[in-house]
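Asks: my questions concern the predicted model and sequence given below.
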Amino acid sequence: MEDKKADIYNCGKELFSSKGFKDTNVADITKKAGVSVGTFYNYYPSKEKLFMEIFMNENVKLKKRMMSSVNPEDTPLDFIKGFLSMNIAGMKSNPILKEWYNRDVFNKIENLYRQENGNDSVNFIYGNSLEMVTKWQGEGKMRSDLSSELIMAIFAALINIDTHKEEIGLQYFPEVLDSITEFVIKGLMDTGK
């Protein structure tokens, strides 16, 4: 039974990667996996649910690579800029994660992602980053008049700015993101000393 689910998952991942979310349908996946449509629905209630499972797993892999690549001794500004840069590069280089930037797909899957507690799937990042923020606060490198949880919410907002690059303007987006990040982090580093 689990082999069939793995086949559906792997074939879905391959098709979503090559054809995209929009141009992949359940019939394509079941044909490639060699299972019936009914078998697909025994494991996944919809194409969207399968896609989200694949997306979440790919997102976790990316975030683990990022966490192993960052230098915790960097200044908060260098750390966050590096983290954002790696996140954008990783999202753009992975065809599954890249779908997050496709407006049609994004609108369709965003609510599902939120409902599925997408943020909970990368809680290890939150925990590690929260510890780092608390450390920076203790060392006087970051404001202590704000809770570390609020600072983490600000970091999450910075990460999510890239989903609005079309509204910002593609020609300005990289500079806007870099400038906003610098302004925000420098403001968080201003400890009044």
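Replies: On my side now, so go ahead. Numbers count the residues shown, from 1 in each chain.
Asks: all contacts plus neighbour counts: C-alpha atoms, from now on.
Replies: OK.
Asks: tell me how far the helix ranked longest in the chain lies from the chain's centre.
Replies: What stands out as the longest helix in the chain, according to DSSP state H, is helix 47-69. Computed by Cα atoms, centre = their mean, to the nearest Å, the chain-centroid distance of helix 47-69 equals 7 Å.
Asks: which residues sit against it?
Replies: Helix 47-69 has contacts (Cα atoms under 8 Å, 6 or more residues apart in numbering) with 9, 12-13, 16, 21, 25-26, 44, 83, 86-87, 90, 96-97, 109, 112-113, 118, 121-122, 125.
Asks: here comes the other one, which I'd like you to weigh against the first:
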Amino acid sequence: MASEKKLTLKESAREIFADKGYKATSISEIAKQARMAVGSFYKYYESKEDIFLDVYIDENNIIRQTVIDNIDWDRDMVELISQIFGWSRSLISSNKILLEWYNSDISEKLHNYYSSEKGINSNLFHLFLVDKFTNRMLSEGYSQEKIQEVLQVYQLFYYMDTHITEADLPNASKTIESLATYFVKGLFK
């Protein structure tokens, strides 16, 4: 029963966040939509930030699974990088919840989660990419040493994605994409 109520809260929050965005959403609206008292909200979540993080993680996993399902992973690596960024940009740009990644009201919590050990180890897309690229390099005959070097560079890309915002560096995501593309061109060409 308790997990059903938490799920109802999260579904209500997702609908409101998707419609109004993070800043314009209140805990009282979420509770009202879930047909609960505001006090009941606090049995399941400590704050609006916590429920938003829970919603964001689910939303991000859904979008990333769409990317995984729609990319031809056997393509040329440069084209593959272009596809990953292209699909991600397309799906995120039309998703009000995921666009909050750049909102200073909540971005610190999101970035802190995804850069934490828990966030890294539960980031299904990140784990998929590490596995996919490791297997690809193994099949192409790269040594374990070279694979580890490449994965270190990938970790740097992950770090940049979770620590550099558009406020820090205008067009940060496009710059990371360019850097990844040139790195892959040098590695696989």
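Replies: Ah, there it is. The model shown is predicted, which means the values in this text are computed figures rather than measured ones.
Asks: quantify their similarity with the TM-score.
Replies: Once superposed, the chains reach a TM-score of 0.81 (TM-score structural alignment, normalised by the length of the second structure), with 187 aligned residues with a Cα RMSD of 3.0 Å.
Asks: just to revisit the earlier point, the longest helix of the first structure: what's the following helix or strand?
Replies: Toward the C-terminus, helix 47-69 of the first structure is succeeded by helix 76-93 as the next helix or strand (DSSP states H and E).
Asks: quick check: closest non-adjacent residue to Lys22 of the first structure.
Replies: Distance criterion Cα to Cα, 6 or more residues apart in numbering; nearest residue to Lys22 of the first structure, sequence neighbours excluded, is Val105 at 7.1 Å.
Asks: can you show me the helices along the first structure?
Replies: Using DSSP H, helices in the first structure cover 2-19, 26-33, 37-43, 47-69, 76-93, 95-98, 103-115, 123-138, 148-160, 165-168, 173-189.
Asks: so which of those helices is the most surrounded?
Replies: Ranked by mean neighbour count, the helices of the first structure are led by helix 95-98 with a mean of 20 (mean count of other Cα atoms under 10 Å).
Asks: tell me which strands and helices it is in contact with?
Replies: helix 2-19, helix 47-69, helix 76-93 (3 or more Cα pairs under 8 Å, 6 or more residues apart in numbering; DSSP states H and E).
Asks: mind checking how far the most centrally placed residue in the second structure is from Asp105 of the second structure?
Replies: Centrality entry for the second structure: nearest residue to the mean C-alpha point is Asn60, 4.8 Å, by Cα atoms, centre = their mean. To Asp105 of the second structure, Asn60 of the second structure is 18 Å away according to Cα to Cα, to the nearest Å.
Asks: ok, now Ile81 of the second structure?
Replies: For Ile81 of the second structure, the distance to Asp105 of the second structure equals 30 Å [Cα to Cα].
Asks: quick one on the thing from earlier: adding distance to Ala156 of the first structure, write the helices and strands packed on helix 95-98 of the first structure out as TSV.
Replies: Below are these laid out as TSV (distance: least, Cα to Cα, whole Å):
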stretch	distance to Ala156 of the first structure
helix 2-19	26
helix 47-69	13
helix 76-93	10
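Asks: contacting residues around stretch 165-177 of the second structure?
Replies: For stretch 165-177 of the second structure, the external contacting residues (Cα under 8 Å, 6+ apart) are Ile81, Ser82, Phe85, Tyr102, Phe157, Met160, Asp161, Ile164.
Asks: just give me the closest of these to Gly39 of the second structure.
Replies: When those are ranked by distance to Gly39 of the second structure (Cα to Cα), Tyr102 comes first, at 30.0 Å.
Asks: how deep is the closest one tucked in, by neighbour count?
Replies: The tally of other residues near Tyr102 of the second structure (other Cα atoms under 10 Å) stands at 16.
Asks: that one: what's it in contact with?
Replies: With contact taken as Cα under 8 Å, 6+ apart, Tyr102 of the second structure is in contact with Thr165, Glu166.
Asks: that one and Asp161 of the second structure: what is the separation?
Replies: 11 Å.
Asks: same question, Phe183 of the second structure
Replies: Taking Cα to Cα as the measure, Phe183 of the second structure falls 16 Å from Asp161 of the second structure.
Asks: and if you look at Lys20 of the second structure?
Replies: From Lys20 of the second structure over to Asp161 of the second structure (counting by Cα to Cα), the distance is 25 Å.
Asks: what sits against the residue of the second structure most remote from its centre?
Replies: Distance from the centre of the second structure peaks at Ala37, with 31.0 Å (Cα atoms, centre = their mean). Contact analysis of Ala37 of the second structure by Cα under 8 Å, 6+ apart lists Ser28, Ala31.
Asks: same check, this time on the one 10 residues further on
Replies: The neighbourhood of Ser47 of the second structure, defined by Cα under 8 Å, 6+ apart, consists of Ile27.
Asks: so Val130 of the second structure makes contact with Leu151?
Replies: Yes. Using Cα atoms under 8 Å, Val130 of the second structure is in contact with Leu151, at 7.3 Å.
Asks: what's the distance between Lys63 of the first structure and Leu84 of the first structure?
Replies: From Lys63 of the first structure to Leu84 of the first structure the distance is 11 Å (Cα to Cα).
Asks: repeat for Met67 of the first structure
Replies: 11 Å.
Asks: which one in the first structure is aligned with Ile16 of the second structure?
Replies: By TM-score structural alignment, Ile16 of the second structure lines up with Leu15 in the first structure.
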